[in-house]
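S.K.: Kindly generate the corresponding structure for this input.
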Amino acid sequence: MTTSTDKFPTIILIAGHWLGAWAWDEVLEHLATDHSRVTAMTLPGLDGDDPNRASRTLDDQAEAVLEVMTQLGVSEEQPATLVAHSGANAPVSLILDRHPELVRRMVWVDSGPVATGSAFDPNFPVELEELPLPPLDVLANQASLEGLGAEVLERFQARAVPEPGPVLRQPVKLTNDARRKVRTTLVCCSIPSKQVLELAHAGHAMFAEVAHLEHLDVLDLPTGHWPMWSRPRELARAIQSEASRTS
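M.R.: Below is the predicted model of the structure:
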């Protein structure tokens, strides 16, 4: 039996480093859902109008995700689907650890859960407050820009907000193995799912936590690291399909 919650599940979209809610605009246009039950959020530290944004932490970001869930009426009886892209994996991993009962399904977009003790860049200099978006030639060596045209790249550069230093340096502390029981989907874009799973089972630091997930599905959406811009329609379809699943 399909309920209204199955048809119009609560979906929260969370973009990675340098990005805010605006990064999901094209995906939202294609999501076939009740828009009162879907939202894209900007993590603390990535709001360019926040004068204190450079001091925001992973804990601030996790608390903000929980606040959005509360505002949308998410509960143990009506859990949400969280969609996390790239560097949003650290605060969202904290949510999974602290409140697994509030997550119906986890969808990682060219990303995945982090392991306890890990930090994005533990050696990021303490004298630096933030990390601006690198020049595009440098960025292209760090993540695939496949599928992004000149107009999209110009918008990315114009709207990107520097990542707070504390977010980069702070290690993630996880204690609740129940996080691994949440049904999870990996949407694999810049790295094929076969390779991701091989790396996970080999214990690669970036993917090791994937090997511990108890309910895992994988989808391949071949493109670059920012599929919300390169393949927004297909990504929206994948998110809608996974969020509506009953198993």
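S.K.: going forward, measure contacts between C-alpha atoms and count neighbours the same way
M.R.: OK.
S.K.: So which residues make contact with the helix or strand encompassing residue 187?
M.R.: Here residue 187, judged by DSSP states H and E, is contained in strand 184-188. Here strand 184-188 makes contact (C-alpha atoms under 8 Å, 6 or more residues apart in numbering) with 105-112, 193, 196, 213, 215-222, 242.
S.K.: repeat that with 6 Å
M.R.: Residues from elsewhere that reach strand 184-188, judged by C-alpha atoms under 6 Å, 6 or more residues apart in numbering: 105, 106, 107, 108, 109, 110, 216, 217, 218, 219, 220, 221.
S.K.: For ChimeraX, what selects the buried ones among those?
M.R.: The following ChimeraX line selects those of the contacts of strand 184-188 that are buried, judged by 16 or more other C-alpha atoms under 10 Å:
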select :105,106,107,108,109,110,216,218,220,221
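S.K.: would you turn the contacts of strand 184-188 into CSV with distance to residue 87 and secondary structure?
M.R.: Listed next are those as CSV, based on distance: C-alpha to C-alpha, whole Å; DSSP: H, G, I helix; E, B strand; the rest coil:
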residue, distance to residue 87, secondary structure
105, 18, strand
106, 15, strand
107, 14, strand
108, 10, strand
109, 10, strand
110, 10, coil
216, 20, strand
217, 20, strand
218, 19, strand
219, 19, strand
220, 19, strand
221, 18, coil
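S.K.: quick one more, to check against the first:
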Amino acid sequence: MTEFVLVAGAWLGGWAWDDVLPDLRAAGHGVHPLTLSGLAERRGEPAGQQTHVQDIVDLVEERDLREVVLVGHSYSGIPVGQAAERIGDRLAHLVLVDANIPVDGQAFVGAGPWGGAVAEAIGANDGFWPPLTAADYAGQGLTDAQIARIVTGSTPHPGGTLTEPAALAGPLAALPATYLTCLLDSPEPPPPVATLLRDAGWHHTTLDTGHWPMFSQPTALADILLTATTH
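M.R.: Reported below is the predicted structural model:
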């Protein structure tokens, strides 16, 4: 039996996976949606990026999970990627859902041209990255009801998790991984991912939806996660 550990991106908690859980459980697998420190029901807990890495490692070790498929979406690909190498032989596969990936010594705010704007927003909002507004979700394949659900459930994201650099013990290329590109968000994976797809033999798949497929296409996303267990 596979044990899926699901970690959503910025502003979101474990609740974001609610529509994906039934299909994974119906297939006979264990499912563990995780809310990272400082978000959703854990709002107010202090958090840096390494706190989030430890959140993931702690869940796997405290529940003594084996045959783990670690799933990271968006921002959470950075702590999930670090946690994947730290859980050792408990890891069966890493799945990155339209995600950032950790680069040793680099922070989330240094991962793209938008990093400066994120850092500025954190500085202007008491150390937190404020959630997106409903208008920001336009063109992402979401219904009005789905957008309202995301906006209502989102909480400010702890800035320290975005400015603290990643720390890798080894190359990500050594990990068995699948990368999902959501085509409405961007038709091409980011350059560091493209390099790993080419050089490390990571499996690559796409979904014709936006950046939040757990809301817009949960059944299709569950199918991709289930397929990842066979790679």
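S.K.: Can you pull the TM-score for these?
M.R.: For this chain pair, the superposition-based TM-score is 0.84 by TM-score structural alignment, normalised by the length of structure 2; 220 aligned residues with a C-alpha RMSD of 2.4 Å.
S.K.: Among the contacts of strand 184-188 of structure 1, which one lies nearest to residue 138 of structure 1?
M.R.: Nearest to residue 138 of structure 1 out of the contacts of strand 184-188 of structure 1 is residue 110 (C-alpha to C-alpha; 19.1 Å).
S.K.: Is it correct that the closest one is in contact with residue 191?
M.R.: No - Residue 110 of structure 1 lies out of contact with residue 191 (C-alpha atoms under 6 Å); the separation is 7.6 Å.
S.K.: Measure the mean distance from the strand holding residue 187 of structure 1 to structure 2 post-superposition.
M.R.: By mean C-alpha distance after the TM-score superposition for structure 1, the fitted strand 184-188 of structure 1 averages 1.0 Å away from its aligned residues in structure 2.
S.K.: Give me the aligned partner of residue 92 of structure 1 over in structure 2.
M.R.: Residue pairing (TM-score structural alignment): residue 92 of structure 1 is matched to residue 80 of structure 2.
S.K.: Could I get the contacting residues of that match?
M.R.: residue 72.
S.K.: so which helix or strand takes in it?
M.R.: Going by DSSP H and E, residue 80 of structure 2 is in helix 77-86.
S.K.: now that helix against strand 177-182, angle please.
M.R.: Relative orientation of helix 77-86 of structure 2 and strand 177-182, computed by axes from the mean of the first three to the mean of the last three C-alpha atoms, to 10 degrees: 170 degrees.
S.K.: List the superposition-based mean deviation of helix 77-86 of structure 2 with respect to structure 1.
M.R.: Average distance, helix 77-86 of structure 2 versus aligned residues of structure 1 after superposition (mean C-alpha distance after the TM-score superposition for structure 1): 1.8 Å.
S.K.: quick one: the helices in structure 2?
M.R.: Secondary structure of structure 2 by DSSP state H: the helices cover 21-26, 49-62, 77-86, 115-124, 144-153, 160-163, 191-199, 213-216, 218-228.
S.K.: so the longest one aligns onto which residues of structure 1?
M.R.: This means helix 49-62 of structure 2. The alignment of helix 49-62 of structure 2 onto structure 1 (TM-score structural alignment) covers residues 58-71.
S.K.: go on, the last one?
M.R.: Mapping helix 218-228 of structure 2 onto structure 1 (TM-score structural alignment) gives residues 232-242.
S.K.: Need the contact partners of that stretch.
M.R.: Contacts for stretch 232-242 of structure 1 (C-alpha under 6 Å, 6+ apart): 26, 27, 30, 31.
S.K.: Flag every buried residue along it.
M.R.: Under the neighbour-count criterion of 16+ other C-alpha under 10 Å, stretch 232-242 of structure 1 has 232, 233, 234, 235, 236, 238, 239, 240, 242 buried.
S.K.: And for stretch 164-182 of structure 2?
M.R.: Per 16+ other C-alpha under 10 Å, stretch 164-182 of structure 2 contains these buried residues: 164-168, 172, 175-182.
S.K.: if you skip the residues just before and after it, what's nearest to whatever residue of structure 2 lines up with residue 134 of structure 1?
M.R.: Aligned by TM-score structural alignment, residue 134 of structure 1 pairs with residue 132 of structure 2. The shortest distance from residue 132 of structure 2 to any non-neighbouring residue, by C-alpha to C-alpha, 6 or more residues apart in numbering, is to residue 151 (7.1 Å).
S.K.: Check residue 129 of structure 1 too.
M.R.: Leaving aside its sequence neighbours, residue 129 of structure 1 sits nearest to residue 165 (C-alpha to C-alpha, 6+ apart; 5.1 Å).
S.K.: Burial check on residue 58 of structure 2, number of neighbours?
M.R.: Residues contacting residue 58 of structure 2 under the criterion other C-alpha atoms under 10 Å number 14.
S.K.: Quick check: the residue nearest in space to the middle of structure 1 vs residue 117 of structure 1, distance?
M.R.: Among the residues of structure 1, residue 84 comes closest to the average C-alpha position under C-alpha atoms, centre = their mean, at 1.7 Å. Taking C-alpha to C-alpha, to the nearest Å as the measure, residue 84 of structure 1 falls 20 Å from residue 117 of structure 1.
S.K.: and what of residue 183 of structure 1?
M.R.: Taken as C-alpha to C-alpha, the span from residue 183 of structure 1 to residue 117 of structure 1 is 23 Å.
S.K.: Lovely, talk soon.
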